[in-house]
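Asks: coordinates only, sequence not included:
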């Protein structure tokens, strides 16, 4: 029987004036409440209450103990209220991990806009193209491209985007398959791209195929989009970039298949909260979701 439970029951007995009334308030039987009091006095080795058929009186020790019980309850209530208040007001550090591209173009703009008016919120942002262990690393939220294997983490799709097969405007002419291919670290040595014809676009007569397939062998490799973008801008080959990045560099790069599009890539939010998610995390997910939706509209 916990000490806190015993002290709470004792406090109710004193406040209500009787064991019977305390039992009614607590929703317990009279015998259970009486047993709580008896066990408490046995554990303490003192008498807290003297009782007659009509009245009960606190002993000197009982009165002092009652004051401490009231203080304990106030502290507990304040702790409970503070925890609930922190759940409602954005504050503290939120730790987010994402790939370099997603961090730069999705997470950072979304978070800064979302929490601009909440100076008590601090960011711990970790750009990582690997698969970080959220629980072990103490990470609140991961934004990942593609569905992750089943685990104890909560996973929710929050949007999608498309990659663009692109190259520099000065790229030498010739079949696309003969160009050097700049592969990302997550792509295999042999790369296969299938594209589908865009809808609601005017086509020349020779554009009749609904799907096209291309196969490449990786020439260059990079472990982040910065390096891939740098090679593309130096005409070192062709490669894919998320459309939201490609749109920012159309002064240098061109879509090599303007009438076709690659399949969509789904974006997921992952976290380890199974209940009582911090308000900062729920706000961050909503903000990143909105950012993805806004970019999708801009790309249409």
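Replies: Received it, and whenever you're ready, just let me know what you need. Small disclaimer: the values here were computed from a predicted structure and weren't measured.

Asks: okay, CA-based contacts and neighbour counts for the rest of this
Replies: Noted.

Asks: contacting residues for residue 171?
Replies: Residue 171 makes contact with 235, 237, according to CA atoms under 8 Å, 6 or more residues apart in numbering.

Asks: Try it again at 10 Å.
Replies: 179, 232, 233, 234, 235, 236, 237, 238, 253, 254 (CA atoms under 10 Å, 6 or more residues apart in numbering).

Asks: before we move on, what about residue 258?
Replies: Residue 258 neighbours (CA under 10 Å, 6+ apart): 164, 165, 166, 197, 198, 201.

Asks: Quick check: ChimeraX command selecting the buried ones in these.
Replies: Only the buried entries of these go into this ChimeraX selection, using 16 or more other CA atoms under 10 Å:
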select :164,165,166,197
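
Asks: Just the ones in strands from the contacts of residue 258, please.
Replies: Among the contacts of residue 258, the members falling in strands (DSSP state E) are 164, 165, 166, 197.

Asks: second one coming, line it up with the first:
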């Protein structure tokens, strides 16, 4: 007896509730299914199915055996899929949505290397910082920085980015260089960042040792786009906090100065979100792996 074949027959009968429907689905004679189940029950030493005039249901032992079969067959399918895909060239179209600053500064400049490695993958790229409903909008995956709200999506963390608190040279000339968190409460202002999804603003965050300290400051301007956030900071409208990669040039060129470097903001997680699936399409899997590899050496 082919035990794997018998398990597949058994699980299909349970799922369809009928020998006849399972036989049609598997393109096998009904008598073959009956014989297979009889041999399987003899092999495991238990009565697995109970038959009524309308439906076939698993017995208590059958329910236990059915759940074991599902796990075993899923594991086998996953292993075989991995070996099949190893010999297949990743190809096809991916629709992705990237956090705008990550896209423009890190991912898009590196895409020639990605396409050299995977020439048969086509990318349809959107750039935004808002919440994306992958199912409704037909998006395969999104890349976001920061803590994300709970969702039914699967998240793979691919990086943690160090951050810095900065202000323009003109701002520091007018308001002074703070030396402590208490100094911030006397005459300093911030550029408010509002979530593109909820429009909620957040205070400035500082790590004092292992303790997170939040410092709310007054503000004259609130923005929800990364370019506007940076522009307002460089214009001297207030203090802001950025991933270091985003402001490396501005710091090197003297447009911005770092404040309170001994108390930096907490590291910012970077996550790829995608729909929960048993087997990711190979093109999506290699793209996520490439993003993780690309961002692995961020500061």
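Replies: Looks like it arrived, so ask away. Values in this document were obtained by computation on a predicted structure and should not be read as measured data.

Asks: sorry, back to before: of the contacts of residue 258 of structure 1, just say which sits nearest to residue 96 of structure 1.
Replies: Minimum distance to residue 96 of structure 1 across the contacts of residue 258 of structure 1 is 26.3 Å, recorded for residue 164 (CA to CA).

Asks: re earlier: across to structure 2, which of the contacts of residue 258 of structure 1 hold up?
Replies: Of these, the ones still in contact in structure 2 (both residues aligned by TM-score structural alignment, their matches' CA atoms under 10 Å) are 164, 165, 166.

Asks: Could you provide the residues you listed in TSV, with additional columns for distance to residue 105 of structure 1?
Replies: Listed next are those as TSV, based on distance: CA to CA, whole Å:
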residue	distance to residue 105 of structure 1
164	16
165	18
166	18
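
Asks: now the spatially closest residue to residue 218 of structure 2 that is not a sequence neighbour: how far from residue 81 of structure 2?
Replies: Leaving aside its sequence neighbours, residue 218 of structure 2 sits nearest to residue 189 (CA to CA, 6 or more residues apart in numbering; 5.2 Å). In this view, residue 189 of structure 2 and residue 81 of structure 2 are 56 Å apart by CA to CA, to the nearest Å.

Asks: now do residue 19 of structure 2
Replies: Remark: distance between residue 19 of structure 2 and residue 81 of structure 2 (CA to CA) = 28 Å.

Asks: Who has more neighbours out of the two?
Replies: Neighbour count, other CA atoms under 10 Å: between residue 19 of structure 2 and residue 81, residue 19 has more, with 23 against 13.

Asks: ranges for the strands of the stretch 51-200 of structure 1?
Replies: Using DSSP state E, counting those that start in this stretch, the strands of the stretch 51-200 of structure 1 run over 56-58, 92-98, 121-127, 141-145, 154-168, 181-184, 190-197.

Asks: any chance of those in TSV, plus distance to residue 19 of structure 1?
Replies: Listed next are those as TSV, based on distance: least, CA to CA, whole Å:
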stretch	distance to residue 19 of structure 1
strand 56-58	9
strand 92-98	44
strand 121-127	48
strand 141-145	50
strand 154-168	47
strand 181-184	73
strand 190-197	77
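
Asks: close enough to count as contact, residue 77 of structure 2 and residue 279?
Replies: Yes. Counting by CA atoms under 10 Å, residue 77 of structure 2 does reach residue 279; the two are 9.3 Å apart.

Asks: Can you work out which residues contact both of the two?
Replies: By CA under 10 Å, 6+ apart, no residue touches both residue 77 of structure 2 and residue 279.

Asks: So which residues of structure 1 form helices?
Replies: Under the criterion DSSP state H, structure 1 contains helices at 3-16, 19-26, 30-44, 60-88, 100-102, 108-114, 134-137, 225-233, 243-246, 279-299.

Asks: The second one to helix 3-16, inter-axis angle?
Replies: In terms of direction (axes from the mean of the first three to the mean of the last three CA atoms, to 10 degrees), helix 19-26 of structure 1 departs from helix 3-16 by 120 degrees.

Asks: Check which residues of helix 19-26 of structure 1 are buried.
Replies: 19, 20, 21, 22, 23.

Asks: Any figure for the gap between the first one and residue 6 of structure 1?
Replies: The one in question is residue 19 of structure 1. Distance from residue 19 of structure 1 to residue 6 of structure 1, by CA to CA: 13 Å.
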